[in-house]
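Peer 1: I'll drop the sequence and a predicted model, then ask my questions.
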Amino acid sequence: MTNAKQVAVVTGAGSGIGRATSLKLAANGATIVVVDFNQATGEETLQLIKDAGGEGMFVQANVALQEDVQNYVNKAVEAYGCIDIFFNNAGVLQTFAPLANIEEAEFDRIMSVNVKGVFLGLKYVLQVMEKQGSGVIVNTASTAGIRSEHSMAVYSASKHAVIGLTKSAALEYVKKGIRVNAICPGGVATALTAAVPEMIARTGYVPEELPNMRMGRYAEPTEIAEVVAFLASPASIYMTGSIVAADGGLTL
């Protein structure tokens, strides 16, 4: 089956930035392939899209597993014939800890989702887009990929890696009709950031420095979704390999 509408694949689409961006892209006319590890929240996002008059499908996936990534890419192409937009967004947050206290299992957990998941998404979506001769990819990095955050060494390393993958992919595919950019949010009002006070209470550890929200608040997911939609649109046609901070001045 082919689809005249643009087709967007969004990972981590069950909540937060992923859900807000799925709804924004759907409102702009795209058909959305909703990808999330959590089936219940992923299906909720799909229902919200349909309730607003949009179209799409849900595919459950662990983005750190090659077969799951291949499956969501294959399902998208089988159903709609192409992938025009890929929001490579799924990620997890590290438990605050000094670097020397971080367990190897925590390192592996963060890297498997935040780096391997982004790599695998790029690997298989780029194959589709190269055959098409077109496509736009937006990776979710973080302000922690621009500078480190205290007590988040592994998370910071993972987001620096996302920026490296973004620039490499942009360089290699710039002459093949494919643009690859990254967005770097600061604090965003999502389930991840909502869990931070609980994390501090559970571990009893408070970082010596916490991010300075210069605007006095977290971003709303919809505010980040607007930037992603811009990067996914022809309005950003001359941008590739760009690392776009949407952080309320956090990195100033």
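Peer 2: Nice, thanks for sending it over. Numbers count the residues shown, from 1 in each chain.

Peer 1: please make it C-alpha for all contacts and neighbour counts, starting now.
Peer 2: Noted.

Peer 1: helices along the stretch 151-252 of the chain, start to end?
Peer 2: Taking DSSP state H, counting those that start in this stretch as the test, the helices found in the stretch 151-252 of the chain are 153-173, 191-194, 196-203, 221-231.

Peer 1: got TSV for the ones you listed, with mean neighbour count too?
Peer 2: Output for the helices of the stretch 151-252 of the chain, formatted as TSV (neighbours: other Cα atoms under 10 Å):
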stretch	mean neighbour count
helix 153-173	21
helix 191-194	13
helix 196-203	12
helix 221-231	20
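
Peer 1: and the longest strand for this protein?
Peer 2: Across the chain, the longest stretch assigned as strand under DSSP state E is strand 178-185.

Peer 1: so what's residue 142 up against?
Peer 2: 159, 183, 184, 185, 186, 245 (Cα atoms under 8 Å, 6 or more residues apart in numbering).

Peer 1: quick check: closest non-adjacent residue to the third one.
Peer 2: For residue 184, the nearest residue in space outside its immediate sequence neighbours is residue 142; the separation is 3.8 Å by Cα to Cα, 6 or more residues apart in numbering.

Peer 1: cool, and residue 41?
Peer 2: Leaving out its chain neighbours, residue 41 is closest to residue 14 (Cα to Cα, 6+ apart), at 4.6 Å.

Peer 1: quick one: secondary structure of that neighbour?
Peer 2: Of the three states, residue 14 takes coil under DSSP: H, G, I helix; E, B strand; the rest coil.

Peer 1: put this next to the previous one:
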Amino acid sequence: MSTGLEGRSVIVTGAGSGTGRAAAVRFAREGAYVLVADLRRAAAEETVKAVAEMGGTALSVVGDLSDQRVVDQVVDTADEAFGGVDVLVHTAEIMDRLSVVSETDDAEWYRVIEVNLTAPFLLTRAVLPHMMAEGRGSIVFTAAEAGLRGSIAGAACTAAKHGVIGLVRSLAVTYLGVGIRTNAIAPGGTGTGFPGAAVSEVHGDNVLAPRFGGTGRVATVEEQAAAIVFLASDGAAHINGTVLPVDEGWSAA
């Protein structure tokens, strides 16, 4: 069955590795044109190479997406190279140190919120006029178990991921009438190579670390990517405002 993604323009953030790279490759396999956005040049270039080796089309833009200039470069590049933006996927994120509120310093709070919530907001805001002009679009965020409960991450990451879910629902309601769908996946444990929290704080470590582990095996990045591509595809045309746990039932336990 066709996913309807052939010839579509797709931006994937955090596409230099992990779930982002897997999603970029999967979109390309479906015939989409992919803009790889990542903070690391070498990683972004590796993803572009992986797409090219399978006969797909990808370009990269390198930079910090909390910088409006980088955001504008990403959107302008996709528009000029691929003729617009049909799909936006947010997978770029960082983890906190399992710091609870009393242990979270300003630097950790602001950086986690900046990367996990502000950057997706800025890029979404920049993409919306392009989607509205076409009368269609699909946006897929990465929430997390930390967006569904208060016991899986520190204060900063928990607040950011709850904010992501609020943003997803706001977008779903306010842009439905112009043909734009917004959804999110909420991954459980995933073998991304993503560095875990550097726990050192006594209270945060003692309270939160015992709650990790989920309810089964660790997911592959390809399984997370499959959920992302589905939500972006025509097969999910009537799905809007959904936060889809991809966690083998962890969130149901």
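Peer 2: Arrived safely. Treat the numbers as computed from the prediction; the structure is a model and nothing was measured.

Peer 1: TM-score them against each other, please.
Peer 2: TM-score for the superposed pair, counting by TM-score structural alignment, normalised by the length of the first structure: 0.92. Supporting figures: 243 aligned residues with a Cα RMSD of 1.4 Å.

Peer 1: before we move on, the earlier item: from residue 34 of the first structure, how far out is the residue nearest to residue 41 of the first structure?
Peer 2: 8 Å (Cα to Cα, to the nearest Å).

Peer 1: what residues do those two have in common as contacts?
Peer 2: Common contact partners of residue 14 of the first structure and residue 34 (Cα under 8 Å, 6+ apart): 42, 43, 45.

Peer 1: could you give the number of residues near the second one?
Peer 2: Other residues lying near residue 43 of the first structure total 20 when counted by other Cα atoms under 10 Å.

Peer 1: could you find the closest non-adjacent residue to the alignment partner in the second structure of residue 37 of the first structure?
Peer 2: Following TM-score structural alignment, the counterpart assigned to residue 37 of the first structure within the second structure is residue 39. What sits nearest to residue 39 of the second structure in space, not counting adjacent residues and going by Cα to Cα, 6+ apart, is residue 63, at 4.7 Å.

Peer 1: now do the contacts for that neighbour.
Peer 2: The contact partners of residue 63 of the second structure, by Cα under 8 Å, 6+ apart, come to 37, 38, 39, 40, 70.

Peer 1: can you tell me the helix or strand for the first one?
Peer 2: So that's residue 37 of the second structure. Secondary structure assignment for residue 37 of the second structure, by DSSP states H and E: strand 33-38.

Peer 1: could you measure the match of residue 37 of the first structure against residue 244 of the second structure, distance?
Peer 2: Distance from residue 39 of the second structure to residue 244 of the second structure, by Cα to Cα: 26 Å.

Peer 1: related to what we said a few turns ago, ok, now how distant is the aligned residue in the second structure for the residue nearest to residue 184 of the first structure from residue 94 of the second structure?
Peer 2: Alignment note (TM-score structural alignment): residue 142 of the first structure maps to residue 144 of the second structure. Separation of residue 144 of the second structure from residue 94 of the second structure (Cα to Cα) stands at 12 Å.

Peer 1: on that earlier part again, equivalent range in the second structure for the longest strand of the first structure?
Peer 2: Under TM-score structural alignment, strand 178-185 of the first structure corresponds to residues 180-187 of the second structure.

Peer 1: ok, how many other residues are close to residue 235 of the first structure?
Peer 2: By the criterion of other Cα under 10 Å, residue 235 of the first structure has 10 neighbours.

Peer 1: how about it, what's its match in the second structure?
Peer 2: In the second structure, residue 235 of the first structure lands on residue 235 (TM-score structural alignment).

Peer 1: what do you get for residue 104 of the first structure?
Peer 2: Looks like residue 104 of the first structure aligns to residue 106 there (TM-score structural alignment).
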